[in-house]
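*Asks:* can't give you the sequence, but here's the structure:
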């Protein structure tokens, strides 16, 4: 009951002070819509599967960061550290990577400034599906939605096989 009274009092305060209600209204309009989230996911797929510098320049925030322990294992970076700490580093890496097919299996969460999705990629020597998850952080600082962060994890053993590598199981 106290919680309901506190909420009612807070809502009444917001109505009594027009400045507060406009802040709440603006905050709601600054959140991703489902259509915005779809656009962000489509952009993510383009950045990975069909990379172009102009997409990254425009649609990745200036303070962009990409984190992935799955990728860090391949490029010999310490686990837990940013994989591509800046937009420039990400652009240099993506510019040298061959494209690969990314199929979005589902968008499972859309919050105010983030999107969570599941995907898979089947390619290369083994041609096996490597499944992954990506959390996309978004920002609207430039006046339109941009990707601010990527947190990506996937089945790196299958990825290794698809790249023509191999592993030995020692049990």
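*Replies:* Nice, thanks for sending it over. Every value quoted in this text rests on a predicted model; they were computed, and no experiment measured them.

*Asks:* make it CA atoms for all contacts and neighbour counts henceforth
*Replies:* Fine.

*Asks:* what ranges do the helices span in the chain?
*Replies:* Ranges of helices in the chain, per DSSP state H, are 2-16, 18-29, 34-49, 53-59, 69-74, 87-96, 156-162.

*Asks:* Pull out the buried residues from the last one.
*Replies:* Neighbour-count burial for helix 156-162, counted by 16 or more other C-alpha atoms under 10 Å, picks out 156, 158-162.

*Asks:* Please apply the same query to the first one.
*Replies:* By neighbour count on 16+ other C-alpha under 10 Å, the buried set for helix 2-16 is residue 14.

*Asks:* How about the contacts made by the residue nearest the centre of the chain?
*Replies:* In the chain, the C-alpha nearest the mean C-alpha coordinate belongs to residue 136, at 1.9 Å (C-alpha atoms, centre = their mean). By C-alpha atoms under 8 Å, 6 or more residues apart in numbering, residue 136 lies in contact with 114-116, 147-151.

*Asks:* Comparison target, given below:
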């Protein structure tokens, strides 16, 4: 196969006009989470569940914060599909009355521009069985640093019930 000098020059010129592959796939948007910021957001999530303080919530939960979990809704007698804690204030009130749970992060599975997906487990209480869960954390960087806008949390609520000292009977 022979290329003419003009063909070679044309290909070289067009290659120089294209952005490099790394720049095509990198996120230049300052509003998007970096991997390091995603890890920080997960650490904040753990604090909110395992070592709650109003100061952390005030700073790192956005004003429009909402928490959704049908797993939790079953325990607090809220209708499935409705927000569990519809506002930051309601979440703060609940966290101030809830005992801390020893959340262990198993993996951060995905980081998107404004979301982090993770798997975790918590072993505690009467049964000391690991209840496994997943959380999707929605974020914003409107104030220049990541804040949590939403939590979507689901977990093995039957194991959680046993850990809280409850029981269930399987009727098949």
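*Replies:* Great, that's in hand. What you see is a predicted model, and the numbers here were worked out from it, not measured in a lab.

*Asks:* coming back round to it: of all the helices of the first structure, which lies closest to residue 142 of the first structure?
*Replies:* helix 53-59 (9.4 Å; C-alpha to C-alpha).

*Asks:* Now that closest one on the second structure. Mean distance?
*Replies:* Here the mean offset of helix 53-59 of the first structure against the second structure after fitting is 0.4 Å, by mean C-alpha distance after the TM-score superposition for the first structure.

*Asks:* corresponding residues in the second structure for that helix?
*Replies:* The alignment of helix 53-59 of the first structure onto the second structure (TM-score structural alignment) covers residues 54-60.

*Asks:* Okay, buried residues for the matching stretch please.
*Replies:* Using 16+ other C-alpha under 10 Å as the test for burial, stretch 54-60 of the second structure gives 57, 60.

*Asks:* what's next to that stretch, contact-wise?
*Replies:* Outside stretch 54-60 of the second structure, the residues touching it (C-alpha under 8 Å, 6+ apart) are 44, 47-48, 92, 146-148.

*Asks:* want to throw these into CSV with neighbour count and distance to residue 86 of the second structure?
*Replies:* Shown next, in CSV, are those (neighbours: other C-alpha atoms under 10 Å; distance: C-alpha to C-alpha, whole Å):
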residue, neighbour count, distance to residue 86 of the second structure
44, 20, 19
47, 18, 20
48, 21, 16
92, 19, 11
146, 24, 20
147, 24, 16
148, 25, 14
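
*Asks:* Distance to residue 171 of the first structure for the helices of the first structure - can I get that in a markdown table?
*Replies:* As requested, these are exported to a markdown table (distance: least, C-alpha to C-alpha, whole Å):
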| stretch | distance to residue 171 of the first structure |
| --- | --- |
| helix 2-16 | 55 |
| helix 18-29 | 53 |
| helix 34-49 | 35 |
| helix 53-59 | 43 |
| helix 69-74 | 21 |
| helix 87-96 | 35 |
| helix 156-162 | 16 |
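
*Asks:* Which of the ones you listed sits closest to residue 127 of the first structure?
*Replies:* Nearest to residue 127 of the first structure, of these and by C-alpha to C-alpha, is helix 156-162 at 5.8 Å.

*Asks:* tell me what the closest one is packed against?
*Replies:* strand 128-139 (3 or more C-alpha pairs under 8 Å, 6 or more residues apart in numbering; DSSP states H and E).
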